[in-house]
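Chemist: pasting a predicted model and its sequence here:
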Amino acid sequence: MTSMTFYARTSDHGYETCVEHLSMAGCLAGGFAQVFGHLDDGLLAGLVHDLGKYSDAFQRRIQDPDHSGLVDHSTAGAMLLVQHGCPLASMAVAGHHAGLPDFGSRGELEGPTYSARMNRAFSAGSCGPLALSKAWEQQLNIPQSAFEKGTKPSNSIAMNGKSGEQSFYSDMMLTRMLFSTLVDGDRLDAEFFTSNRENRTEHPLLESLKEYLGADSLASEQAPKWDKLRKASLMVVSECDTEDRARIKQLADIIENKANQFLGKPNKKPLDIKRCELLAQCLACGQDTSYGTGLYTLTAPTGSGKTISSIAFALEHAHTNNLHRVIYVIPYTSIIDQTVNQFEAIFGTDAVLPHYSEAPYQLKDESDMDEMDLKRALAAENWNAPIVVTTAVQFFESLYSNKTSRCRKLHNIANSVIIFDEAQTLPVPYLRPCIRAIAELVKRYGSTAVLCTATQPELQPLLNESFNSEHAQAREISPFTKDDRNSFRRVTIERIGDIALNVLAERLNDHNQVLCVVNTRKKAQYLYERLTENDGEGSFCLTTLQCAADRQQLLSEIHNRLGAGKICRVVSTSLIEAGVDIDFPVAYREEAGLDSIIQTAGRCNREGRHSASESMVYIFSTEGGCAPFLRQNIAAFRETANSQVDLNTDEAIRAYFKEVLYLRDGGTSSNDALDRQCILSLHSFEERMPFATIAERFKLIDTPTVPVYIPLFDEGSRLCEQLEHGDIDRTLFRKLGKYAVNVWPRHLEKLQSAGAVLAVGRGGKNEESCFILQDMSLYSSLLGLRLDDATGDGIFV
């Protein structure tokens, strides 16, 4: 085989040699990894990741794929790295197609684990994936000194070493980061060779890299020497850094101009004056070189302009500290459009990458995309954009994932400013692993994290634990003192005790404009029906029993009626609380967590048109129980309310979060309650790097609900018909998302028994049937899906 030409892939315009692909992917991965100080690991992984293509079996397959079976071409490179003492890079190589596997036990031979694969390869010897031509040694010419530069894990797998959770966690996160650089470098070069997309942001970089390496030399199967490959990797990081700095500088200039326009406006109202103080402070802190990368809090009341002020700090801070991008993490998809629209209006669509399932470009087939859609779709693969707006689910699940598609973007989280909007919503059952991931990004990946909220959770014990320090203090950006925050007070919170739902409905009818937030969808529907018994003009119900398409239309109508001073009575579940820009003169909130109550209060007198004393938020309890996951929050609220005279204070908020986070939950220790799936304990030597197991367990949204699709409007009907006929493409389920109502299994059984739904095809994950609502009498845009009305009457023939 030494005299043959070794190809990595083919396309319509010819063949790419193994040398070209491995050199290009290696230099890209090395450059990406240099951002967090691991150039040699990335370069090594890229150079050997497809080493198995130097085999007769793979070359037969590339020449005649129709008559040749699949060939394992990743195990050989993984084996070479582990033999040279580079197990972290080895695991990244082993998983660059199928995902990071569990490490497994040393002696096992069966199964998909890393150890089993290595053991099988070693046992097979010259008959297995290690049956390579010696040509790779001459063509790649990797010196022994290169392997010596590879990172040795702090908990040495090879030596059965054992140390604390902190260092083992760091080894696993580094493996994920190296995996990310490899996957991105591999995919970028593959796409560059096969389709040469000029609308890809990295296209000029790929062209200059190939020119530097020497296209003729690569085609003639001779890789540059190791020193030149390292210089090429440094060129990659230098070009990326220059481009990123220029983009951030441009956006920082834009936000400065916008801010100065706002700050310079005459005749400001008292509320605007306070907003200007926050904005000016965020600009100043961002420009201050003493505010280096690290952990920050931005604690400011609802309505103080946190969104614009936080992005102002982020861009100025990124420019001052040479960071590459801003990642804005939002807890709910229901409010992400609002933030994206704000940012696009200021910075333009080119600068903003919205990455969530219902982003408009995600709902299109590639053939229907315009240039901006395609640019965003490509950037979403690796988050190569100056401003990324995403969800907490996407962000944290990616950090603990083992999948190539999710992990590909991880290296671009390094050296970024990460804003966690509504930080109090970080999920309690996963709070320890979430805070640990934030700490790792700050400590080892050069990122700045900002916890942004009106109700800052009491996280100090977790910060001390995660930063491995007793003094892991977050630095506050907000200029507001306690008195300043009191000056923002726009409501008075009052507990009114138990009240029957029918009496509550009468009380709501006494107001022309009122918001009432309850804990269950059933209560919301009941109250809405009571409000509409007579006339019902201006009454609205908002729950997740309505599909997102209907909720968006209803919110728009609510906003218009409030602005016009018309009757507007809204009963809603908690979906209306965080970030929805509406303003009611009075609000009612069923007992819940104090953070939720304050979020509801943020929808009352939002613009400060009335005094706090006349803008009431009434807290009530009623019959009907609550979801089990709310019990601890309600108990903590009651404990806090019994000990605090005023619930709308910093002291009350700290007391509440202390109750929620650090007291025992039904006899369960607090650490268990804050890491229900034991994610952190899986990052230990005893568990032996179970990447796949962790990814399976770390699901921020893990409910057994099933979507029922509503054939609503022309689009919904067309999409449901497409699903029914089995005409399924990659975007269908994303498009169907805004016509979905998620129901519990017992409710689905009821709908099925009544013949109200049609089971069709297979689900999005090819695991279960999909369901389309057939009996549209059970659904209305105003009320949503009526689960109690589903009966079996009349369905027998």
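Modeler: Happy to help now that I have it.
Chemist: from here on, contacts and neighbour counts on C-alpha atoms
Modeler: Fine.
Chemist: can you name the residues that contact Leu174?
Modeler: Leu88 (CA atoms under 8 Å, 6 or more residues apart in numbering).
Chemist: no, scratch that, I was asking about Leu501
Modeler: If you count contacts by CA under 8 Å, 6+ apart, then Leu501 has 523, 527, 622-623 around it.
Chemist: in helices, which of those residues fall?
Modeler: 523, 527 (DSSP state H).
Chemist: so which of the contacts of Leu501 wins on neighbours?
Modeler: Leu527 (24 neighbours; other CA atoms under 10 Å).
Chemist: quick check: that residue vs Ala578, distance?
Modeler: Distance of Leu527 to Ala578, computed by CA to CA, to the nearest Å: 22 Å.
Chemist: same question, Val570
Modeler: In terms of CA to CA, Val570 sits 16 Å off from Ala578.
Chemist: now Phe32
Modeler: Phe32 is 36 Å from Ala578, by CA to CA.
Chemist: what about the two, which has more around it?
Modeler: Phe32 (30 against 22).
Chemist: I figured that one was touching Lys409, is that so?
Modeler: No: using CA atoms under 8 Å, Phe32 is not in contact with Lys409, being 10.7 Å away.
Chemist: contacting residues for His319?
Modeler: Residues near His319 by CA under 8 Å, 6+ apart: 245, 248-249, 252, 287.
Chemist: and the residues you listed, which two are furthest apart?
Modeler: Farthest-apart pair in the contacts of His319 is Arg245 and Gln287; separation 14.7 Å (CA to CA).
Chemist: quick one: contacts for Lys364?
Modeler: Thr731 are the contacts of Lys364 under CA under 8 Å, 6+ apart.
Chemist: ok, now Ala380?
Modeler: So Ala380 contacts 353, 355 (CA under 8 Å, 6+ apart).
Chemist: what's the helix or strand for it?
Modeler: Element membership of Ala380, judged by DSSP states H and E, is helix 371-382.
Chemist: now find how far off-centre that helix is within its chain.
Modeler: 17 Å (CA atoms, centre = their mean, to the nearest Å).
Chemist: what residues sit buried inside it?
Modeler: 373-382 (16 or more other CA atoms under 10 Å).
Chemist: quick check, Val417 in a helix?
Modeler: No: under DSSP: H, G, I helix; E, B strand; the rest coil, Val417 sits outside any helix and is assigned strand.
Chemist: that one and Arg495, how far apart?
Modeler: Distance, Val417 to Arg495, by CA to CA: 40 Å.
Chemist: take a look at this one as well, against the first:
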Amino acid sequence: MVNESSFSEFYSHPGKPLEEHLINVANLAEKNLKQCPSDIFKEIERDLLFKIVRISALCHDIGKATSYFQTYLFASEEKRAKLKAMKETNHGLLSAVAAFFVAKKELENSFLPFVAFLAVKKHHGDFEDVIDEATVEEKDIEVLLKQVDSIEEGKLEILSARLEEAGLGQKITANVLRGWVQSLPNELGVVRRKLRRLERQQSINPYLLTNFLFSLLIDADKSEVTTGRIIERTDGKLGYYLVDKYKSAMNAEDNYLNRLREKAYQEVIEKDLDLESRLISINLPTGLGKTLTSLAFALKLRKEILSEKGYIPRIIYCLPFLSIIEQNAEQIEKVLRANGFEVDTSLLLKHHHLSEVYYKKEEIEFEPDHAKILIEGWNSEIIVTTFVQLFYALLSNKNKDLRKFHRLAGSIIILDEVQSIPSNYWLLVREILKELTEQLNCYVVFVTATEPLIFSRSEMIPLVDRNFYFEKMERVIVRPRLEKDITLEEFAESLDIEDGKSYLFILNTINSAKNFYNLLKERIGNEEMIYLSAHVVPYERLCRIKKMKERKVKFAVTTQVVEAGVDIDFDVVYRDLAPLDSINQAAGRCNRNWSGKGEVIVVSLRDERRLYSSYIYDPVLLDVTRRILERYRVIEEKKFLKIIEDYYREVQERKSGDKSRELLEAVYKMKYDSTDETAGIADFKLIEEDYPRLDVFIELNEEANEIWKNYLRIKEIKNLLERRREFNKIKADFYKYIVSIPLKIDNLPPEVAGFRYVGNNVLREYYDENTGFICEGVVALW
């Protein structure tokens, strides 16, 4: 706490002395930096990193010392909106000026003062093109000078003294600030000339360094205002023996498949670790226990890093789809609980855009506001998250995405089902991941049955002899039936359904899946059948996947929602034509546990205009796949590896890397956002939206009814922050009953309290109990 007798009487937040906030943020940011490996950003001395972090943090809210901001802070709610809109109330630019000139005086490095300027200027906003960020207009200077003139000199003198005691190597007075503001245009002119040279250097380092320092600042700032502290880290007690113990307790049946799983597991665990090899591969056929194997490897590596390098790496387990996050997180939790761990959020964290806003460490359960900050800041030892969360932490201009960037330093990143990264981003992902391993000492582990050529095979360290395991596989055969493109009706009529076998049909669009479901229903009569697509609410989807896992259904018609990683098992899988890696993933849902011989049959389905596959997949990928499959009448599972290698090689040759190159140019230039025809980093979209969508709440059952009543109650709360806080409490449950539908349909449900809503009394008009939302007047794709 600040000594009240020497308190400036400036405030950063109601009841919070400004100097206390600035010093606390600096201490938290430094504490986070100390948790990172000591040799990150090798071209910059570690002392320099600590200096620039401390300068940025101690200066980041100095602009709040203006009378404009202090008046705004304590104004009535009616006046605050008007005061907030005044440019003089904004504190970011004046604070950035202070950070820039203090850093310029204290540091010899010519780039770091601008990083401090940029981080402080935008600590409440999103980045734009750095050339624009380094530009000030005459009216900006006028506002800055008015702000300086408004600061009470006596109070500023006390504030400056406190900051100097805390390590700021510069006395700040109104005259000093005024001089800085007046010389700012010339100084930024020099900076802009240097920034324009960045593109020629073709280096990702300035971008990574900027994001890292920005992340340290904004995470410390948000944490200080809410929790006021950093969650203490767990020591290195986590080791691969946890998985060993869990597996022993499972008493797995002694059969050929389990013996192969165990051999692969032991091969990975017994591999000698070279801590300087940071690009690692676990390439095994589907169903060989990659989740437990990769977890055990990461735990072993974590222990070794702690022993040899003296820091504790976080394990960041990334998956492409929400549908498998719960499954994998549950398996990891079982491993921890089987070893006597009390699994709280500081040990295992699930993070995606629909995560429950709940955070607990030991006996402390945090308030929703605090929990949200801790979750979004990845305050945990093992984080299970989506590709979207990871790659937007790496490639974004958004404050909320970049906040967790510093958590990547020294981490072990597991990319499970890595083949889900679109091929047009391979070059971009390769360059970013490579620099992450070199500059931030990350370890990247690819886990997949179909490893894409993001890196050459010689660049990756394989943990298993993949050829050995693929050659042992005889669970499945693939039969391509691509001589003729057929309609859904022709497909349904041609099916030969055998008694005693289970069937999974994976189609490419929601529309084709719905239509085929109805056609198949006519054929099989009263036999139970499951339908799955994104138009079925998540609550119901999870119930249906659980039934499929328990093998309680003989027939299932789905879109691609079941393809990667969902542990279901059918005797026969029919797959509409798709890129070869998707077909391979579909094969992983067939005879997974090796009872007899499974069949995967690939067909090419069309409507009256075109192939369903053409609505959603890249034509090059489809063409490469078709030409490879047409060479075979039957493909045995042991051949999968060679065929997928041929596929990826041809894709690499034929697919343009233009999209990656455009985004890499933006990264080199630090062009976070673009206002011209060239790409900005903000243009990176891991998942391309194929059409505008709208979220709809479906009041499916009593639970949904109660959730909706809660939502209506929350909407009545006038205070915005309180309203958000209350909604965060129900958010995870609320989104269990949401479907995303095309915006341009003829039967849009009515808007109620700011949300499209299908009440239980009109449920049948909008929602089919089997196939989900009923779209009228448009073809639903995904």
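Modeler: That came in fine, so what should we check first? None of the values given here were measured: they were computed from a predicted structure.
Chemist: before we move on, the earlier item: and Val417 and Arg495 of structure 1? which has more neighbours close in?
Modeler: Val417 (30 against 16).
Chemist: now the helices for the stretch 651-797 of structure 1?
Modeler: Along the stretch 651-797 of structure 1, counting by DSSP state H, counting those that start in this stretch, helices occupy 670-673, 679-682, 691-697, 713-724, 732-736, 745-753.
Chemist: dump those into CSV; add distance to Ser238 of structure 1 and mean neighbour count as well.
Modeler: Below are the helices of the stretch 651-797 of structure 1 laid out as CSV (distance: least, CA to CA, whole Å; neighbours: other CA atoms under 10 Å):
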stretch, distance to Ser238 of structure 1, mean neighbour count
helix 670-673, 43, 18
helix 679-682, 35, 18
helix 691-697, 32, 18
helix 713-724, 46, 16
helix 732-736, 37, 20
helix 745-753, 53, 16
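Chemist: show me what Ile432 of structure 2 aligns to in structure 1.
Modeler: Counting by TM-score structural alignment, Ile432 of structure 2 lines up with Ala437 in structure 1.
Chemist: quick one: contacts for the closest residue to its match other than its chain neighbours?
Modeler: Nearest residue to Ala437 of structure 1, sequence neighbours excluded (CA to CA, 6 or more residues apart in numbering): Leu399, at 7.5 Å. For Leu399 of structure 1, the contacting residues are 176, 407, 410, 437, by CA under 8 Å, 6+ apart.
Chemist: what's the spacing between the equivalent of Leu399 of structure 1 over in structure 2 and Lys731 of structure 2?
Modeler: Residue correspondence to structure 2 (TM-score structural alignment): Leu399 of structure 1 is matched to Leu394. With the distance defined as CA to CA, Leu394 of structure 2 ends up 26 Å from Lys731 of structure 2.
Chemist: equivalent analysis for Phe570 of structure 2, please.
Modeler: Taken as CA to CA, the span from Phe570 of structure 2 to Lys731 of structure 2 is 34 Å.
Chemist: ditto for Glu451 of structure 2
Modeler: Using CA to CA, Glu451 of structure 2 is found at 36 Å from Lys731 of structure 2.
Chemist: with Phe405 of structure 2 instead?
Modeler: Relative to Lys731 of structure 2, Phe405 of structure 2 is positioned 25 Å away (CA to CA).
Chemist: swap in Asn186 of structure 2?
Modeler: 49 Å.
Chemist: could you do Asn760 of structure 2 as well?
Modeler: 20 Å.
Chemist: next: Val537 of structure 2.
Modeler: Counting by CA to CA, the gap from Val537 of structure 2 to Lys731 of structure 2 is 15 Å.
Chemist: again, but for Glu435 of structure 2
Modeler: Counting by CA to CA, the gap from Glu435 of structure 2 to Lys731 of structure 2 is 36 Å.
Chemist: about what we covered before: secondary structure and neighbour count for the contacts of His319 of structure 1 - can I get that in TSV?
Modeler: Listed next are the contacts of His319 of structure 1 as TSV, based on DSSP: H, G, I helix; E, B strand; the rest coil; neighbours: other CA atoms under 10 Å:
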residue	secondary structure	neighbour count
Arg245	helix	21
Ile248	helix	27
Lys249	helix	16
Ala252	helix	26
Gln287	helix	20
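Chemist: which of the residues you listed sits closest to Gly52 of structure 1?
Modeler: Distances from Gly52 of structure 1 to the contacts of His319 of structure 1, taken by CA to CA, are shortest for Arg245, at 38.3 Å.
Chemist: so what's that closest one up against?
Modeler: With CA under 8 Å, 6+ apart, Arg245 of structure 1 has these contacts: 319, 322-324.
Chemist: mind picking the two most distant members of these?
Modeler: His319 and His324 (8.3 Å).
Chemist: joint contacts of these two?
Modeler: Joint contacts of His319 of structure 1 and His324 (CA under 8 Å, 6+ apart) are 245, 248.
Chemist: what do we get in structure 1 for Asn526 of structure 2?
Modeler: Mapped onto structure 1 by TM-score structural alignment, Asn526 of structure 2 lines up with Gly536.
Chemist: relative to Ile325 of structure 2, how far out is the equivalent of Leu736 of structure 1 over in structure 2?
Modeler: In structure 2, Leu736 of structure 1 lines up with Phe734, judged by TM-score structural alignment. According to CA to CA, Phe734 of structure 2 stands 18 Å off from Ile325 of structure 2.
Chemist: what kind of secondary structure is the spatially most central residue of structure 2 in?
Modeler: Nearest residue to the geometric centre of structure 2 (CA atoms, centre = their mean): Gln389, 1.0 Å. With three-state DSSP as the basis, Gln389 of structure 2 sits in helix.
Chemist: which residue is the nearest non-sequential neighbour of it?
Modeler: Computed as CA to CA, 6+ apart, the closest residue to Gln389 of structure 2 that is not its neighbour in sequence is His352, at 6.8 Å.
Chemist: how about that neighbour, what's its partner in structure 1?
Modeler: So His352 of structure 2 corresponds to Tyr356, using TM-score structural alignment.
Chemist: is it correct that that match is in contact with Thr333?
Modeler: Yes: the criterion here is CA under 8 Å, and Tyr356 of structure 1 meets it with Thr333 at 7.5 Å.
Chemist: appreciated, that's everything.
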